[in-house]
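[1] let me see the structure of the following:
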Amino acid sequence: MTHASATGAYPAARPRRNRFDAFTRRMVAEHALSVDNLIWPIFVCDGTNTRSPVGSMPGIDRVSVDLLDEHLARAVELGIPAVAIFPITPLDIRDASGSEATNPGNLICRATRRIKEIHPGLGIIGDVALDPYTDHGHDGLLRDGYVVNDETIEVLVAQSLNQARAGVDIIAPSDMMDGRIGAIRAALDAEGFVNTRIMSYAAKYASAFYGPFRDALGSGGLLGGDKKTYQMDPANSDEALREVALDLAEGADMVMVKPGMPYLDIIRRVRDRFAVPTFAYQVSGEYAMLAAAFERGWLARERTILESLLAFRRAGCNGVLTYFAVEAAALLRRG
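    Here you go, the predicted model:
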């Protein structure tokens, strides 16, 4: 029996009937977007009473730790479950080894402690990689121009423990070193952080869509060469499944695909194969493209934001890191 004969044929079968009115469309909707699916990435900078816009990301600011109460108030009021913190490390404290990553007083740690004081119910996701801290802009340690794997892992482990001690709920390694999930999991467990989760950037591609993010962190001009020896080739899909399988075997609790919309096929494959909590990052370049189209009146802002995020849910995501999180949450509340 063919699919068509099993479901009927025109004129008896008219799929448009189930689109006739709003309540029917709601009843038969296959996927839904809610505030619980939204994670807000925030940029934290040094200083006091400091707020500075990211030029390539209209509407997005870097804020100092003392302004976090004000900055996060709307997100908390709307019920956004978690924020992901990204630090803008001053150039004068960056070095070749990324030593600021393991400083208990670094920006992520200070921001985490402050958020736990003012909004204790808000989840905190801590980025683990060395690119915000190195003077060369790479995610790991350089030896003769090559990012070395095992030596980098030692620093990533120390960075993860540093964040866990500060109160970070979810460690999110975004570096793409082989074997780092197992090493981080073992170190966390050994120190008693058995409930500190790991959201692995398991399939992170060497993408052109990260440019505005690097501008936001102030690392774009530092990067020599590219990251193709450790981030994934955009041509590869099967490889993503292998990367996810390895990270899950090493103890990842959740996995991430990055970037987002250009890689919806990868998200779908990951979800179908592993059926584990799966997330995506609607990255800075995706945000910047949409924001530019909104500014020019080429796209309807509100409808496009929600449609773009619903696409992630349809592809199989539990949640999305998106710079539109607060605006989307407000739109969902309004209905």
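
[2] only C-alpha atoms from now on, for both contacts and neighbour counts.
    Fine.

[3] residue boundaries of the strands in the stretch 201-335 of the chain?
    254-258, 278-282, 319-322 (DSSP state E, counting those that start in this stretch).

[4] could you export those as a markdown table, including mean neighbour count?
    Output for these, formatted as a markdown table (neighbours: other C-alpha atoms under 10 Å):
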| stretch | mean neighbour count |
| --- | --- |
| strand 254-258 | 25 |
| strand 278-282 | 25 |
| strand 319-322 | 24 |
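
[5] so which of these gets nearest Pro58?
    Nearest to Pro58, of all these, is strand 319-322, at 13.8 Å by C-alpha to C-alpha.

[6] residues making contact with the closest one?
    With contact meaning C-alpha atoms under 8 Å, 6 or more residues apart in numbering, strand 319-322 is reached by 36-41, 84, 278-283, 287, 309, 312-313.

[7] still on that earlier bit, now tabulate the strands of the stretch 201-335 of the chain in CSV and tack on distance to Leu68.
    What follows is the strands of the stretch 201-335 of the chain, written out as CSV (distance: least, C-alpha to C-alpha, whole Å):
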stretch, distance to Leu68
strand 254-258, 26
strand 278-282, 22
strand 319-322, 18
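
[8] looking at these, spot the one closest to Asp21.
    Of all the strands of the stretch 201-335 of the chain, strand 319-322 comes closest under C-alpha to C-alpha, at 28.6 Å.

[9] if we can go back for a sec, and the strands of the stretch 201-335 of the chain: which comes nearest Ile80?
    strand 319-322 (11.1 Å).

[10] how far does the closest one sit from the chain's center?
    Chain-centre distance of strand 319-322: 6 Å, with C-alpha atoms, centre = their mean, to the nearest Å.

[11] Proceed likewise with the subsequent sequence, for comparison:
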Amino acid sequence: MTGHVTRMRRMRRTEALRSLVRETHLRPESLIYPLFIVPGEGVRKPISSMPGVFNVSVDEALKDAAECVELGLGGLLLFGLPPEKDEQGSGAWDEQGIMQTALRAIKRESGLKSLVTIADVCLCEYTSHGHCGIVARDGEEYAVENDSSVRLIAKTAASLAEAGADIVAPSDMMDGRVEAIRAALDEGGHQQTPIMSYAAKFASAFYGPFREAADSAPQFGDRKTYQMDGANRREAMREIEQDLLEGADMILMKPAMPYLDVLKEARDRYEVPIGAYQVSGEYSMLVAAFERGWLERERAIIESLLSLRRAGADFIVTYFAKEAGRALG
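    Purely as a prediction, here's the structure:
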């Protein structure tokens, strides 16, 4: 009996064969498109550090949402930029706030029912100081208070659920906020509203362009006392486990590509839906390479997203969602 020669290339010979044995699939319904909602009408303001991404008024957001439906995308992740800010970020839970207004407008449109609306829950876009919670000052020193911030974050989540959010997504990284949000949702009659926790959100340089998009840069200090240290994978697992124990229904990893090992370990450990957020810096550095002709645009976009699916993401938040949806269609 003669031995045989292993030929791994046999199954790569044609596109049909490659498709037949492909292990990881990327589909439009697994993509979530972020939207930055601003006051006004007819507003579509370019974000200079994120070419192709815009701050949009509610009427323009509805046009983007309709395009997402046409492309078969899974949903929207909504951020709001209020007309005014204050120390507590009171616009975050205002019944007539920018996010609440946008959610109600989207829910009124029967043609948008296939889109899942995910409301980001944080105070940073609404506070005058740009931090994700209440700041206590002692002379030149400052600290972001945990428990007082959690109370307002829970209040915000309940307000967004009341306005129609399908999912609320706390991104603040305060301790105990998932438990507080679950209690606030249940007390408000929103027992069926899931919580998608940014359970492992790292303090990252890759958020830079987002700060322009959401007008949320801290006016002093940084966020390293509440966002995670990028060196700590084991701590990330503790954060995820704690949020699940407190009642999170699903988790989101942020950033995505620089933390694929964290995503993979979370996928191996936890049997819950897991998403990855391909953040602004990841988007902008790829676009910069495209504009210089250094990378082939469509191939690089799809490959970057496939890496997240392969590592274990069930769904992906990405500014490339519409473009990828067109390519996959």
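
[12] so which of the strands of the stretch 201-335 of the first structure is nearest Leu161 of the first structure?
    strand 254-258 (18.4 Å).

[13] how big is the offset of the closest one relative to the second structure?
    When the second structure is superposed, strand 254-258 of the first structure averages 0.5 Å from its matched positions, counting by mean C-alpha distance after the TM-score superposition for the first structure.

[14] pull up the aligned stretch in the second structure for that strand.
    Under TM-score structural alignment, strand 254-258 of the first structure corresponds to residues 250-254 of the second structure.

[15] rewinding a little: who wins for proximity to Pro212 of the first structure among the strands of the stretch 201-335 of the first structure?
    strand 278-282 (12.3 Å).

[16] the aligned partner of Ala187 of the first structure in the second structure in helix, strand or coil?
    In the second structure, the residue matched to Ala187 of the first structure (TM-score structural alignment) is Ala184. Following DSSP: H, G, I helix; E, B strand; the rest coil, Ala184 of the second structure is assigned to helix.

[17] the stretch 201-335 of the first structure: helices as residue ranges?
    211-217, 238-250, 264-274, 284-295, 301-315, 325-334 (DSSP state H, counting those that start in this stretch).

[18] counting by contacts, list what the shortest one packs against.
    Here helix 211-217 of the first structure touches strand 82-88, helix 284-295, going by 3 or more C-alpha pairs under 8 Å, 6 or more residues apart in numbering; DSSP states H and E.

[19] post-alignment, the longest one versus the second structure, mean distance?
    I take that to be helix 284-295 of the first structure. Mean deviation for helix 284-295 of the first structure: 0.4 Å (mean C-alpha distance after the TM-score superposition for the first structure).

[20] what stretch of the second structure does that helix fall on?
    Going by TM-score structural alignment: helix 284-295 of the first structure matches residues 280-291.

[21] can you pull the buried residues of that stretch?
    Ser280, Gly281, Glu282, Tyr283, Ser284, Leu286, Val287, Phe290 (16 or more other C-alpha atoms under 10 Å).

[22] alignment lookup: Val83 of the first structure to the second structure.
    Aligned partner of Val83 of the first structure by TM-score structural alignment: Leu76.

[23] biggest helix in the first structure by residues?
    Ranked by residue count, the top helix of the first structure under DSSP state H comes out as helix 150-166.

[24] what range in the second structure matches the next helix or strand after it?
    Scanning forward in sequence from helix 150-166 of the first structure by DSSP states H and E, the next helix or strand is strand 170-173. Taking TM-score structural alignment as the measure, the second structure aligns residues 167-170 with strand 170-173 of the first structure.

[25] of all the strands of the stretch 201-335 of the first structure, which one comes closest to Ala96 of the first structure?
    Closest to Ala96 of the first structure of those, according to C-alpha to C-alpha: strand 254-258, at 25.7 Å.

[26] returning to what we had before: wait, doesn't the match of Val83 of the first structure sit right on Ser30?
    No: with contact defined as C-alpha atoms under 8 Å, Leu76 of the second structure does not count as touching Ser30 (11.2 Å).

[27] give me the neighbour count for Leu31 of the second structure.
    Residues contacting Leu31 of the second structure under the criterion other C-alpha atoms under 10 Å number 28.

[28] can I assume Arg180 of the first structure is in contact with Ile153?
    Yes: using C-alpha under 8 Å, Arg180 of the first structure is in contact with Ile153, at 5.6 Å.

[29] now do the same contact list for Ala329 of the first structure.
    Contacts of Ala329 of the first structure by C-alpha under 8 Å, 6+ apart are Ser34, Val35, Leu38, Leu78, Gly79, Ile80.

[30] measure it to Leu309 of the first structure for me?
    11 Å (C-alpha to C-alpha, to the nearest Å).

[31] same check, this time on Asp135 of the first structure
    35 Å.

[32] more neighbours: which of those two?
    Leu309 (26 against 19).

[33] could you pull up the residues touching Leu188 of the first structure?
    Contacts of Leu188 of the first structure (C-alpha under 8 Å, 6+ apart): Ser160, Leu161, Ala164, Val194, Thr196.
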